[in-house]
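K.L.:
here you go, sequence then predicted model.
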Amino acid sequence: MSNNILVINCGSSSLKFSLVNSQTGNQPITGLAERLGDSDAILTIKENGQKQVIDIANGSHSQALDALLKQLDEKQQLSTIKAVGHRVVHGGENFTSSIIIDDKVLSAIESCNHLAPLHNPANLIGIKECQKLLNTVPHVAVFDTAFHQTMPKSAYLYPIPYELYEQHGVRRYGFHGTSHRYVSAALAETLNKPLEELNLVSAHLGNGCSATAILKGKSVDTTMGLTPLEGLVMGTRSGDVDPSLHHFLCTQADMTIDEVNNLLNKKSGLLGLSGISNDMRTLDEASQKGDQRATLAINVFCYRLAKQIAALSVSLGRLDGLIFTGGIGENAASIREKVLNQLSVLGFQVDSTHNASAGKDQQGLITSSGSTPAYVVSTDEEWMIAKDTDALVA
């Protein structure tokens, strides 16, 4: 029987997909439907290095999926799909692991919509449309939050009236769980050590950023909170700010609460500090040319990341390694070096040569002999989703 899993990541106006072999991680077909609902909506399919763009003007999620499935049929891949794995951003306290989707599961996901109003409703659209068009195979939900459900109350509760947690679910949930789970397991396999014997901090750094303390394979603390806004400096998100900033901006800058929320989510972070871009590559180039605000944005990003890594290590007792992953974590050697240089208190000493090659030929290791080890590990959330899906439907 085929091991191919169709992985779906549905956004409010987009649909990302991958056909993944759950055993090897090979992804023969990937792509994206974007600008859904608009006149310039398109479906892009990548196969064997070739890109195919299909016009789906004003197309909905359903029409994008229909167009995708027709292409998979023409490529003789539709019949190879064993199951569909869906990325779901928020599972609240309802889900501690991935699960086969039925009506009860759909209702439970919907009950978390208020916790992720920009993401969960879109995830549900993808699930329901896929179920209609691919109704002969099982569907599985894989949650960004599930990995962090092992955090103790001392890590996930806010110091606010307890009844707000009881009545409204106000607590820290954490995100990027699929990525943190994948890279920690991948590193353990690379080192040929049981994951249950390792205490790690994983830093997922992209446009969205989070770091997680992983004690013997389980998340015990993380930087994101009730929403993905808490924690590290990100591409356009502020990360941690004084909670009174909202009130201050509403009263002093005559902003509405929605405007403040938009500011902190979409106009802050690297973009807000630099005034140039949310892309670290652009900022690095500008900094090298002497742009002081680009340099400032990078310095704030690295300092706050180093500070959070040090804080997370408190929950581990012993730090066996630090993982860098995500677009920035895997590719920005200068960022890794700047962060590690600020973590000498934890015994880190960067090896500039190994770091420049992202630890190639060194099992990802980018630190010197005798140093607390730091590694670069490429994340693969799609493969993790495919693995979970395959295991559940086996």
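P.N.:
Arrived safely, thanks for sending.
K.L.:
only C-alpha atoms for contact and neighbour calcs from this point on.
P.N.:
Noted.
K.L.:
in the protein, which spans are strands?
P.N.:
4-10, 14-21, 29-34, 42-47, 50-55, 81-88, 99-100, 139-143, 199-205, 209-215, 218-222, 321-325, 374-376 (DSSP state E).
K.L.:
closest to residue 261 out of these?
P.N.:
Closest to residue 261 of the strands of the chain, according to CA to CA: strand 209-215, at 17.9 Å.
K.L.:
who are the packing partners of that closest one?
P.N.:
Strand 209-215 makes packing contacts with strand 199-205, strand 218-222, helix 292-313 when contacts are defined by 3 or more CA pairs under 8 Å, 6 or more residues apart in numbering; DSSP states H and E.
K.L.:
do you know which of these lies nearest residue 337?
P.N.:
helix 292-313 (9.4 Å).
K.L.:
which strands and helices sit next to the closest one?
P.N.:
Using 3+ CA pairs under 8 Å, 6+ apart, helix 292-313 sits against strand 199-205, strand 209-215, helix 269-274, helix 280-288, helix 333-341.
K.L.:
now residue 108. Nearest residue, chain neighbours left out?
P.N.:
residue 94 (6.8 Å; CA to CA, 6 or more residues apart in numbering).
K.L.:
give me the contacts around stretch 312-332.
P.N.:
183-184, 198-206, 212-215, 220-222, 280-281, 335-336, 358, 372-379 (CA atoms under 8 Å, 6 or more residues apart in numbering).
K.L.:
quick check: buried residues in it?
P.N.:
312-313, 315-316, 319-332 (16 or more other CA atoms under 10 Å).
K.L.:
want to compare, so here's the second one:
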Amino acid sequence: MSILVVNAGSSTVKLGVFDFETLECTARGLLDWAGSKSQATLTLWPQKTEPVRRQIEAPNYRVAVVKALEMLQECLGLWEDSQCGQASAARFRVVGHRLIHGGEEIRRPVLIDERIKEVIRRYRHLAPLHIPAGLEAVSAVEAALPAVPQVGLFDTAFFADIPPAAFLYPVPYEWYTHWGIRRFGFHGTSHAYCTERAAEMLARPLVGLRLVICHLGQGSSATAVRDGVAITNTMGFTPLEGFMMGTRSGTVDPGILLHVLRDKGLSVAELDEILHHRSGLLGISGVSSDFRQVEAAARQGHARAQLALDMYAYRVRAMVGALAVTLGGLDALVFTGGIGENSVWLRGEVCRGLECLGLHLDGSRNASAAPDTDIATAESPVRVLVIHTREDYLIAREARRVVQQQAGQLSAS
């Protein structure tokens, strides 16, 4: 029996297959539209077998995911046949989804039913790039695997215990009581995994451990964690707040937004498009939203590319300092995500100036770092960890726990 993990984004769907008993990953998949609206590429990587790549013709997102799941099951059956020497259908005991927004209602992993789907729909306008994709993926799994239970892990759930002083905005209190406007926080699945992994690497219990975790990728956020519990996250009511990102602006003066709406003739729709898709690294550099391409342009002397990098690092460094003060000190700084795990320059630039917190980076360790590793000097009171985030593993583990718990309750009754 296996666990299927689905991580649905606006232009890609990541798939993972895990053994139900051992939680070992046996296969991975990626469904990628790559700019096409009618065709997607499905790539499957089984363990110890050559990858399989197929083109999928599909009129919409849901149909593409259904076809991808059908092909995945077909390939899993073939791989099992070749390894076992006998016919064996690929069976999924449970499907786990990474979902973005569960509001205040969903505080832990849950079985997905109509009530849960209605909660997700309620917040779809707050994360328009991600929530509709997640709902389509749930619908696709229902079509392809109708008898298999589905479990949702919500990014917002890791931040369920953030105190009111941190989650409320300084606007009329009725905005919260009437409209639900508050800080939620995102990338919770990644931050939760890195919290556990950091404690393992440091050989310390979660109690008493103070972490700042920087998940840096196309979307980026940082979380302050004390005793294994999130204290705050740099994203807010939506994933638009916080760090400068690939195409998202991050935090800007609200007065600027009022100014361009009122005095410069921008419509709300135009401003929405600019803040989500034409800002961040892309907006400043004019080169790309891809950090690697901006780094390459900067090395070639592109001034705006270098400016974009400097702005990005400055904002991350400033927020690390602020979060460390919120925690009353720091035991470890964690870098994760595509940029955090791979950019030597960014890690070095963020850590430069943090010596005042007791953090001392080892330049040679940083230059040769491969996750999971500690890149602080031997004498540094504060450790610097590079961790490969494994959201899919955490989703698989928690999905298994939910169905096992349900089975236990049924047997008890």
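P.N.:
On my side now, so go ahead. Everything numeric here is computed off the predicted structure, so don't read it as measured data.
K.L.:
just the TM-score for the two chains, thanks.
P.N.:
Overlay of the two chains. TM-score (TM-score structural alignment, normalised by the length of structure 1): 0.93; 390 aligned residues with a CA RMSD of 2.1 Å.
K.L.:
are any of the contacts of stretch 312-332 of structure 1 buried, and if so which?
P.N.:
The buried subset of the contacts of stretch 312-332 of structure 1 - by 16+ other CA under 10 Å - is 183-184, 198-206, 212-215, 220-222, 280, 335-336, 358, 372-379.
K.L.:
once you drop chain neighbours, what's closest to the residue nearest the centre of structure 2?
P.N.:
In structure 2, the residue lying closest to the centroid (CA atoms, centre = their mean) is residue 187, at 4.0 Å. Closest residue to residue 187 of structure 2 apart from its sequence neighbours, by CA to CA, 6+ apart: residue 155 at 5.3 Å.
K.L.:
the aligned partner of that neighbour in structure 1: neighbour count?
P.N.:
In structure 1, the residue paired with residue 155 of structure 2 is residue 144, using TM-score structural alignment. Residue 144 of structure 1 is flanked by 25 other residues according to other CA atoms under 10 Å.
K.L.:
isn't residue 144 of structure 1 up against residue 87?
P.N.:
Yes - using CA atoms under 8 Å, residue 144 of structure 1 is in contact with residue 87, at 7.4 Å.
K.L.:
mind checking which of the helices and strands packed on strand 209-215 of structure 1 is nearest residue 156 of structure 1?
P.N.:
That would be strand 218-222 among these, by CA to CA, at 7.5 Å.
K.L.:
circling back to that earlier point, ok, now how distant is the residue nearest to residue 187 of structure 2 from residue 398 of structure 2?
P.N.:
13 Å (CA to CA, to the nearest Å).
K.L.:
give the intersection of the neighbour lists for the two.
P.N.:
Counting by CA under 8 Å, 6+ apart, nothing touches both residue 155 of structure 2 and residue 398.
K.L.:
quick one: contacts for the closest residue in space to residue 145 of structure 1 that isn't next to it in sequence?
P.N.:
Counting by CA to CA, 6+ apart, residue 145 of structure 1 lies nearest to residue 175, which is 5.0 Å off, once chain neighbours are set aside. Residue 175 of structure 1 is in contact with 89, 144, 145, 148, 210, 224, 225, 228, counting by CA under 8 Å, 6+ apart.
K.L.:
pick out the most distant pair among these.
P.N.:
89 and 210, at 14.3 Å, using CA to CA across these.
K.L.:
one step back: of all the strands of structure 1, which one is nearest residue 307 of structure 1?
P.N.:
Among the strands of structure 1, strand 209-215 sits nearest to residue 307 of structure 1 (CA to CA), with 10.9 Å.
K.L.:
what count of nearby residues applies to the residue nearest to residue 108 of structure 1?
P.N.:
14.
K.L.:
my read: it touches residue 110, true?
P.N.:
No - Residue 94 of structure 1 is beyond contact range of residue 110, at 10.9 Å (criterion: CA under 8 Å).
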